[in-house]
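Enquirer: Predicted structure and sequence below. I'll ask about it afterward.
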Amino acid sequence: MSERDLPSLHALRAFEAAARLSSMSLAAQELHVTHGAVSRQVRSLEEALGQPLFVRQGRGIRVTTAGRTLQESCQAAFGQLRESWTRLRREQAGAPLVLGCSGSVLARWVIPRLERLRHELPALTLHLAAQEEPTSLAGVDVALLLEAPPWPVSWQVYDLGAERIGPVLSPRHPDVERLRALPASALGDEPLLYTDSRPQAWPDWARAMGLAPESMQQTQALPHLYFLLEAAAAGLGVAIAPQPLVADDLASGRLLAPWGFRETGGRWILATAHAGDTRLDALAAWARDELAAH
């Protein structure tokens, strides 16, 4: 389509305002032009189409069927332009990118890597938000999530890698030496720690190991993953956790993972409802590399 196939942007703006306000006069006031200027712009569109876009209704105007079609297209196009313009201005002004994630992911994965992120992506300014509803994108530019596909069609998703979970326990556990020598199947005879938010974690791991999910004795629930892992570190039992969230504890020896980690079918993702934010490409590449390092 060439530029000559499109009507004047001024004419479309005048039409959209008149259609939205049901008034040529109000449209003129909004656009800071005369009533006659709006009328001429609308008339130029009608002449080009060969059909009316408005009919009079009392003291106001009402869009025709053709007018309604054009109005919907204008609103969608102007809305997209407005969003893109706002986003580009925000990026140019150095406004922070609001990254949301669960409190556990924030405390155990994002914050410990924040200094490295700032060093490797110095142009990116992040504002961190702990989300009460981990799958919500409300109030954030992008969310770091552990989710299984399919994802909502309104999301733009950056796939970062497969989720891997596994059992962990502390060297302080009173029975650590015996447990470390046992096969994974023996965990079915042990009291296991889990979180209220994800009671399916142990059954998911059991299935990935070829074990019967119902064999896992989940005896102690904790309200959040952070508390779960602190309980495990204190030697109170065997917990189940995503590998990246315990990587630092495993490296320091604070926790042990004798039975390894298995993929669950879930994915680490960055999800946004604001497509086109160029900062997300760099953030996704960084997060993908960090997760792959484990």
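Expert: Here it is on my side, so go on. The shown structure was predicted, so the numbers you read here are calculated from the model rather than taken from an experiment.
Enquirer: going forward, measure contacts between C-alpha atoms and count neighbours the same way
Expert: Noted.
Enquirer: where along the stretch 51-200 of the chain do the strands fall?
Expert: 54-57, 60-63, 97-101, 126-130, 142-147, 156-168, 191-195 (DSSP state E, counting those that start in this stretch).
Enquirer: Using CSV, please lay out those together with distance to Trp205 and mean neighbour count.
Expert: Listed next are the strands of the stretch 51-200 of the chain as CSV, based on distance: least, C-alpha to C-alpha, whole Å; neighbours: other C-alpha atoms under 10 Å:
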stretch, distance to Trp205, mean neighbour count
strand 54-57, 63, 14
strand 60-63, 59, 18
strand 97-101, 23, 22
strand 126-130, 27, 15
strand 142-147, 15, 22
strand 156-168, 7, 21
strand 191-195, 12, 22
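Enquirer: Please convert those strands to JSON lines, extending it with distance to Leu225.
Expert: Shown next, in JSON lines, are those (distance: least, C-alpha to C-alpha, whole Å):
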{"stretch": "strand 54-57", "distance to Leu225": "60"}
{"stretch": "strand 60-63", "distance to Leu225": "56"}
{"stretch": "strand 97-101", "distance to Leu225": "13"}
{"stretch": "strand 126-130", "distance to Leu225": "14"}
{"stretch": "strand 142-147", "distance to Leu225": "13"}
{"stretch": "strand 156-168", "distance to Leu225": "12"}
{"stretch": "strand 191-195", "distance to Leu225": "6"}
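Enquirer: closest to Asp204 out of those?
Expert: strand 156-168 (8.8 Å; C-alpha to C-alpha).
Enquirer: in this protein, what residue sits furthest out from the centroid?
Expert: Gly58 (47.7 Å; C-alpha atoms, centre = their mean).
Enquirer: Use this one as the comparison:
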Amino acid sequence: MSNARLPSFKFLIGFEAAARLGSYSRAAEELCVSQSAVSHQIAQLELQLGQPLFRRKGRGVELTVAGMLLHDSVGKSLEQIRHGLSRIETYLDDGLVTLVCPAPIASGWLQPRVEQLRQAHPALCPIISIDESARFVDELDVDIAITREPLRQEGVVDMPFLTDELIAVGPAGLPEGADMELLCLEEDLTSDRIGPFIREHFGGLRKAAIYDDPRLVLDAAVRGRGMALVSRLLADEALRTGQLKELPTYPRFALGTVWIARAEGPLRLPLVQDVFDSLLLMAQDNPKT
């Protein structure tokens, strides 16, 4: 069976419509063809497969067991094709620019600047993804990637973008020298790189909560539940709006350079280059540590 000749795609479309609608005539209306054309397509399909796919039921039809098995496969396959076509249609919009960015940077630094980007580029509709597995900059899926490490892909330009550090923050109204419990990220506590720093400088503090998402650490600090150790880029908006303040009596930990990447040479749309340049300008305006 694996070497069997595949039926005509036209036959499969007619079959799927008739199976879904339970009627040759309704399938014909949906496909804008005659009922005899649908009947002929299904007859040819049954001839090729060597078994009936439908049986008459009242004024309509119902699937045989073989028809049910085929419809299960054909229906799923056509749905995948329709989904793929809808994706292609989406990407035909000249205003779409896809940016992939780590979730903490997207939430704390990029998201507050999206409106500024849209004001600078009125045609822009950004697609912002935190799926870091989709970091391959190409002609379709990713226009601009913001990453913790350079991508070092062939045909891709990596540029230093921002610097980041782990800082201690607390509620804006916290009195100087006040004792607070610690909010932190589980990944940082277990990290060979950051863990020793936390144990050395914050080991004497009682832990209020440990989270597996840095955005939850930040949210807990904004809610006044304790002092948080967070990325400066994640805390950027909360610091700028006065929801939180940095606690200068505690040391910082350098997290290194954040990179931005795009395809080399002419980009698929001038707007991609415009957004890339605007992001670089915004990074230059970022408050220095």
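Expert: On my side now, so go ahead. Worth saying up front: this structure is predicted, and the values here are computed from it rather than measured.
Enquirer: Can you say which of the strands of the stretch 51-200 of structure 1 is nearest to Gly79 of structure 1?
Expert: strand 156-168 (18.0 Å).
Enquirer: Just the buried positions in the helix or strand in which Ala17 of structure 2 is found, please.
Expert: Using DSSP states H and E, Ala17 of structure 2 sits within helix 9-21. If you call a residue buried by 16 or more other C-alpha atoms under 10 Å, then helix 9-21 of structure 2 has these buried ones: 11-19, 21.
Enquirer: quick revisit: of the strands of the stretch 51-200 of structure 1, give the one that comes closest to Gly260 of structure 1.
Expert: Per C-alpha to C-alpha, nearest to Gly260 of structure 1 of the strands of the stretch 51-200 of structure 1: strand 156-168, 5.8 Å.
Enquirer: now the closest one, how far from the centre of its chain.
Expert: Distance of strand 156-168 of structure 1 from the chain centroid (C-alpha atoms, centre = their mean, to the nearest Å) equals 14 Å.
Enquirer: likewise stretch 81-90 of structure 1?
Expert: The mean C-alpha position of stretch 81-90 of structure 1 is separated from the chain mean by 19 Å, C-alpha atoms, centre = their mean.
Enquirer: what comes up buried for that stretch?
Expert: 84, 87.
Enquirer: Contacts made by the helix holding Ala17 of structure 2 with the rest, please.
Expert: Residues outside helix 9-21 of structure 2 that contact it (C-alpha atoms under 8 Å, 6 or more residues apart in numbering) are 24, 26-28, 30-31, 38, 41-42, 44-45, 61-63, 71, 74-75.
Enquirer: re the thing from before, check the buried residues of helix 9-21 of structure 2 and tell me the two furthest apart.
Expert: The distance between the two most remote of these (C-alpha to C-alpha) is 15.5 Å, for Phe11 and Leu21.
Enquirer: ok, back up a step: out of the buried residues of helix 9-21 of structure 2, which comes closest to Pro122 of structure 2?
Expert: Out of the buried residues of helix 9-21 of structure 2, the member with the shortest distance to Pro122 of structure 2 (by C-alpha to C-alpha) is Ile13, at 41.0 Å.
Enquirer: That closest one and Leu279 of structure 2, how far apart?
Expert: 46 Å (C-alpha to C-alpha, to the nearest Å).
Enquirer: about what we covered before: quick check, nearest of the buried residues of helix 9-21 of structure 2 to Arg215 of structure 2?
Expert: Glu16 (45.9 Å).
Enquirer: And that closest one, how far from Gly224 of structure 2?
Expert: Following C-alpha to C-alpha, the distance that separates Glu16 of structure 2 from Gly224 of structure 2 is 58 Å.
Enquirer: same deal with Leu162 of structure 2?
Expert: For Leu162 of structure 2, the distance to Gly224 of structure 2 - C-alpha to C-alpha - is 28 Å.
Enquirer: What of Gln41 of structure 2?
Expert: 68 Å.
Enquirer: now Leu216 of structure 2
Expert: 13 Å.
Enquirer: more neighbours, the two?
Expert: Gly224 (18 against 15; other C-alpha atoms under 10 Å).
Enquirer: Is the more buried one located within a strand, as I assumed?
Expert: No - assessed with DSSP: H, G, I helix; E, B strand; the rest coil, Gly224 of structure 2 is coil; it does not lie in a strand.
Enquirer: which non-adjacent residue is nearest it?
Expert: Pro171 (5.7 Å; C-alpha to C-alpha, 6 or more residues apart in numbering).
Enquirer: List the contacts of that neighbour.
Expert: 221-224, 226-227, 243-245.
Enquirer: Just among these, which is most surrounded?
Expert: Met227 (28 neighbours).
Enquirer: where's that residue relative to Asp219 of structure 2, distance?
Expert: Using C-alpha to C-alpha, Met227 of structure 2 is found at 11 Å from Asp219 of structure 2.
Enquirer: Which parts of the stretch 51-200 of structure 2 are helices?
Expert: Here the stretch 51-200 of structure 2 has its helices, by DSSP state H, counting those that start in this stretch, at 65-91, 103-105, 114-120, 186-190, 195-202.
Enquirer: Superpose on structure 1 and give me the mean offset of the fourth one.
Expert: After superposition onto structure 1, the mean distance of helix 186-190 of structure 2 to its aligned counterpart is 4.3 Å, using mean C-alpha distance after the TM-score superposition for structure 1.
Enquirer: before we move on, back to that, now the angle from the helix holding Ala17 of structure 2 to helix 65-91?
Expert: Inter-element angle recorded for helix 9-21 of structure 2 and helix 65-91: 110 degrees (by axes from the mean of the first three to the mean of the last three C-alpha atoms, to 10 degrees).
Enquirer: distance from helix 9-21 of structure 2 to structure 1 after superposition?
Expert: Mean deviation for helix 9-21 of structure 2: 1.0 Å (mean C-alpha distance after the TM-score superposition for structure 1).
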